[in-house]
Structures are given as structure tokens and as C-alpha cells.
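> Task: produce atomic coordinates for the following.
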Amino acid sequence: MNKFSDESVYSFIEYLQIEKNYSEYTIGFYKKDIEQFSLFMNAQGIDSFKSVEYFDARLYVTDLYSQKLARASVARKISCLRSFYKFLLREKLVKENPFVLVIQPKAGVRLPNFFYEEEMRILFEACDNSTLLGKRNLALLELLYATGIRVSECSNILIKDLDFDFATILVKGKGRKERYVPFGSFAYDALQGYISGVRDELMKGKQQHNYLFVNSRGGPLTPRGVRYILSNIIESASLTGKIHPHMLRHTFATHLLNNGADMRTVQELLGHAHLSSTQVYTHVTKEHLRKTYLNHHPRA
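As a prediction, this is how the structure comes out:
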């Protein structure tokens, strides 16, 4: 890529960081998708982003399908490049958006995986409550399950964001949007125990800061650190199947809906901008009801 292209990508990434406030995890996908498109441009002899036309965009999508990528992956890459060119148009660096008319494939409904209540009990028991780090891990797990917050949101929590009088937490979500989320008695007790008897010990003799969760060296716990801890807890619990830390967020939403919570409330708690993002969990609850019916009705 030429200098023009490099500067364009740099400006776009800066825009995602500063104006859109996207996480490094999300930005990483944007970088990867643009880099992949740049390789395609090189192969086609296209020397700059402003030289790309609608035909080139269609050809690129055809190339993606030839790689046997999932529809969701193709849709994400198209969406990324459409956003990239929308930014370049805004900055008057290109004259048209070649991806604006490219049709995105419809992704099939993919039901989010979640933990059953018995599995959650096993996860909590996997935290060694006799050690400082075990108590920290329990507080972390309790808070994530109690609130359904994202891993990236969890790592940004400050001590002052907790209100123990009302058992609520101020969460800073995507796009600098803030929301208050309540937490229950189990998370309350675990957090109180962690703050009063663990956090200060882990930070003893270290540089002081106001982040709620700290690592073994007393520094702020990063999103990667949170994922590492959760992965270790899941591994220690010896649960089987395909498991990832984001399942705690899915579990929070699914358990609320299974126990009668209305969807609008769950949407607000999750920090979803659109109700459609929350509606996927209705598929989970319907499947749960169907399995319960088939397993227990005498004429099922």
C-alpha cells in the first residue's frame, strides 16, 4: 500500500478509538479486515483505496466466498469496509463508497451458548476462597454473572463506580454510553470481602490506582487478564463443551428471561442499543421451554 493508504487506515483507526470509543478487541478485527482487503488490492494491481470501484468490491466478496468463509464472517468484512469508506468519504479522501451497494449475506440465527444454573454453581465452587487471588476471582465471577457486563466494561470499573447503599454499579459501555446496573446479595458480599480484605493486600507496596480489580502484581486487571482468569476457572471446573468467557453475559440474559424478566429491562441492563440484539435470547428461552416440555410432558 502507498503512503495515502497507510495514512487513511491510521486516521480511521484513530477515529474508531477516539470518536467511536471501540475496544482494542473490536479495533483488531477492523485492522485485520482492512489488511486482508489491502492484500486483495495488491493482487489486483489497485494502488490506492480511492481507485477501488463497485466492480472491485463485488469481486472481493466473490473471493471471500471462494475461501468458504461463514456468512457471518463475510457480512462482518463487508460492514467493516463499508464503514471504512464512509469515513473516507466524510474526510473527502474518496469520491464514492464502492461497498455501499454490496449486499450483505443474511446470517443464520446463531443461538448464544449459556451455562445452566448447576454449571454456574460448579464455577463458583471452582474458586479457591482460601487464597487472596481465589477471593478476587470469586468477586469477579459473581459480578459478571450478577450484571451481565462485558469483560472490557469490567476491567474499566473504578472503586467510585460502586454504590453499596443501592447495590448498583455505574458501567461505561460502548460509545461512551453509561448505565446503572444493580447487583444481588451474593455479588455484594463477594465484592465487600474482596475490597476490604484482598485488594489492599494485592496492592501493598505497589503504585496506587482506583481500578476495582487488580492482578497479582497490584496493577489494573486488563480485559485479557479477565479472560485469562475466567478461562482458568472454567478449566478448573472441568466443564465440557465449547466454552468462552462471554458465555457469562449470555447466561445473565438467559436466566433473567427464563425467570420472567421482560425484554426491555434485559436490553437496558445489557446496554444494547437495539432491541433486536436482545431478542436473540428469546430463541434460547423458547428452546429451553421446548426441551423442558419434551422431557416432562407424558404425551410429548
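
> CA only for contacts and neighbour counts going forward, please
Will do.

> Next secondary structure after the strand or helix carrying Asp56?
Secondary structure assigned from DSSP states H and E places Asp56 in helix 54-66. Counting by DSSP H and E, the next helix or strand C-terminal to helix 54-66 is helix 71-90.

> Skipping its backbone neighbours, what lies nearest the spatially most central residue of the chain in space?
Among the residues of the chain, the one closest to the centroid is Arg150, at 5.4 Å (CA atoms, centre = their mean). Distances taken as CA to CA, 6 or more residues apart in numbering place Arg249 nearest to Arg150, at 6.8 Å, with adjacent residues excluded.

> helices or strands next to the helix or strand where that neighbour lies in the packing?
For Arg249, the host element (DSSP H and E) is helix 247-258. The contact analysis (3 or more CA pairs under 8 Å, 6 or more residues apart in numbering; DSSP states H and E) places helix 247-258 against helix 132-147, helix 263-270, helix 275-296.

> so who does the spatially closest residue to Leu16 that is not a sequence neighbour touch?
Nearest residue to Leu16 in three dimensions, chain neighbours excluded: Tyr22, at 5.8 Å (CA to CA, 6+ apart). Residues in contact with Tyr22 (CA atoms under 8 Å, 6 or more residues apart in numbering) are 16, 174-175.

> The residues you listed in helices, which ones?
Cross-referencing the contacts of Tyr22 against helices under DSSP state H gives Leu16.

> Please provide the structure for the following sequence as well, for comparison with the first:
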Amino acid sequence: MNWKQAIKDFSIYLKLERGLSVNTLKAYTRDLNKLAQWLEINEVKELPAAITVDTLRTYIYELAKTVQPRSQARSISSLKAFFEFLTLERYREDQPMSLIEAPKTGRKLPDTLSTTEIDLLINSIDRSTLEGERNRAMLETLYACGLRVSELITLKISDLFFNEGFLKVTGKGDKQRFVPIGEYTIKIIELYKNEVRIHVPVKPDHTDTLFLNRRGAGLTRAMIFHVIKQQAITAGIKKSISPHTFRHSFATHLLENGADLRSIQMMLGHESITTTEIYMHVDRAHLSKVINEHHPRA
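This is a model prediction of the structure:
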């Protein structure tokens, strides 16, 4: 089995057996193709079933010279998953990555915007244009519901359950969850949907897509990043922000206002509460206040 076929089979396995998202599949494939390209450039003829630990160590050493520890750790994780797949399918008996450790990357605390900064950024949008009204609705939705950027751009009109006060969100691995949405944000989305979107010539395969570009197709992740970066400049916000900043701010502000971590976990769509616990480090003063106000021994 050559590298091209092995990577293809692995991708099919990840999609069908593990139900991973398109973006995660692309990340795994990209990491494995980098290894295959490195082997070709260096004229290393070892195939997936026979590649040695020494060769993999050399590759990881060379990779570390060109990428940050976080990217290196992700590549190592991809390779471990790939070789676990090969052993599972009995293409090889050993796991050559078992003795190779990922670099320590630390846990970076999330950047957040204050409620004042959120208001400043959204209020600075030029609402005299169709794109401005759309951008306002998008950013309000990101902040009000704590969505990932991929969840925002795939949101459908049929996912809006406004009578019940929920959005149906399709997250990582195509897993669906219902996220509550407030009346204020519902009104803004309805305004966009009923007064702005109707003026866009919708492409046939995007009739159910909520947020559209001016050509009537769905928006890309890159476009959302660009909109936010430009709006931050307009609002005079110096922080380096992204769509994920709104998600972090959503969770942080809920925690600061008394929401429990389990509820935040469910709304964010985290499989493990340990992923959500990163928000516990954002405001220690808030945690002290919770103890003092609610613990019987305080």
C-alpha cells in the first residue's frame, strides 16, 4: 500500500467510522501529505506499513524547525491516529509513534471582549448597506449563541426554531445540539432574513442557507474572519480578535453572571467538561464571589 492509497483509506475511516467533520478531515490529510512529501523530497522509499521509528523521529525533528509547538503537536497527533488505523486494519503490527511525545504547548487562556467592546464593535457596523445588516446579524448570532465559525456559515433557515427560542446547530462530527437564543437576537435575525436576504439572488443549492454573500452563495470561514478583523479596526479595538473571540466572550460572560459550567458545556457543544473548564481560569474574582455567596461554610 502506497502513501496516497493509505491516506485515502484513512480519510474514509475517519469520516465513516469516527464521524469527524470536514475541517478535521482536512487537517489530518494535510499533516499526512506533509510527511509523504517530505519522504519523496528526501528520497526515502519507506511505505506506510514499513516506515521506521527512526525515520519518523527525523521527520518530526525537521518539522520542529519550521512550525510552532502547537502545530507540531497536532501533526504528531495526526500521525499517531494514522498508524493506529494501520494497526487496526492489520497493515502493520506495531505503532511506530508510541514512543514519540508531543511538545509541551501549555494552555493558552482565551482572549475575550468586554460587553462594552462587543457593543462598540457591533454598533460601528455601517447598516446602510445590505452587507452591513447581514454582518450585524452574524456577529450578534456569534455572540448570543457562542457558535463556532463553521456552525455559523452552515446555519440554515430550517434550523431556526424561534417559537421555541432555539437554534439547531450542527457542530463537530456533524453532531447536532439545540442552543437557546434570546428575543433581541431573534429580532435582528428576522430583520435580516425578511428585509435584507430577500434582495439577494439566491443560488439553487443555497435556498436554505441563512447567511449569504452578495452572489447568493454561502459565506466562507475566511470571509467571516475578514469581516471581524475589518470591523475591529473600524471600532478602534486593538485586541487581536477572531470569530472564536465571540465564542470565548459568550462563555466568559455567562460564567461571570452566574451560569453553571455544565450548562455552558452543553451550549458550546463540548464533549468533555474539561474542555469547558478553561473558562474557569478567566475570572478568579468571580469564583471567589461564587464561593462567598453560595457555600454554606463561606
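
> Need the TM-score from the superposition.
TM-score of the superposed chains, computed with TM-score structural alignment, normalised by the length of the second structure, equals 0.86; 286 aligned residues with a CA RMSD of 2.4 Å.

> Tabulate the contacts of Tyr22 of the first structure in TSV, adding columns for neighbour count and distance to Phe84 of the first structure.
Listed next are those as TSV, based on neighbours: other CA atoms under 10 Å; distance: CA to CA, whole Å:
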residue	neighbour count	distance to Phe84 of the first structure
Leu16	19	10
Lys174	17	19
Gly175	14	17
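
> Tell me the one among the contacts of Tyr22 of the first structure nearest to Gly218 of the first structure.
Lys174 (26.4 Å; CA to CA).

> The second structure: which residue goes with that closest one?
Using TM-score structural alignment, the partner of Lys174 of the first structure in the second structure is Lys172.

> Same question for Arg150 of the first structure.
In the second structure, Arg150 of the first structure lands on Arg148 (TM-score structural alignment).

> how close does its match get to Gln265 of the second structure?
Between Arg148 of the second structure and Gln265 of the second structure the computed distance is 13 Å (CA to CA, to the nearest Å).

> got it, and Tyr59 of the second structure?
Plainly put, Tyr59 of the second structure is 37 Å away from Gln265 of the second structure if you go by CA to CA.

> So these two - more neighbours on which side?
Gln265 (18 against 15; other CA atoms under 10 Å).

> so who does the counterpart of the more buried one in the first structure touch?
Under the alignment (TM-score structural alignment), Gln265 of the second structure pairs with Gln267 in the first structure. The neighbours of Gln267 of the first structure, taking CA under 8 Å, 6+ apart as the test, are 273-275, 278.

> Can you select the buried ones from those in PyMOL?
Buried residues among the contacts of Gln267 of the first structure (16 or more other CA atoms under 10 Å), as a PyMOL selection:
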select buried, resi 278
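
> List just the nearest of the contacts of Gln267 of the first structure to Ala75 of the first structure.
Once CA to CA is applied, the member of the contacts of Gln267 of the first structure that ends up nearest Ala75 of the first structure is His274, at 18.5 Å.

> For that closest one, which non-adjacent residue is spatially closest?
Excluding its sequence neighbours, the residue lying closest to His274 of the first structure (CA to CA, 6+ apart) is Gln267, at 7.8 Å.

> before we move on, what about Ser124 of the second structure?
Nearest to Ser124 of the second structure is Ala235, by CA to CA, 6+ apart, at 5.7 Å.

> From Gly216 of the second structure, how far out is Glu133 of the second structure?
15 Å.

> Likewise for Tyr143 of the second structure?
Taking CA to CA, one finds Tyr143 of the second structure at 24 Å from Gly216 of the second structure.

> just His253 of the second structure next, same as before
For His253 of the second structure relative to Gly216 of the second structure (CA to CA), the value is 34 Å.

> circling back to that earlier point, equivalent range in the second structure for the helix holding Arg249 of the first structure?
Using TM-score structural alignment, helix 247-258 of the first structure pairs with 245-256 in the second structure.
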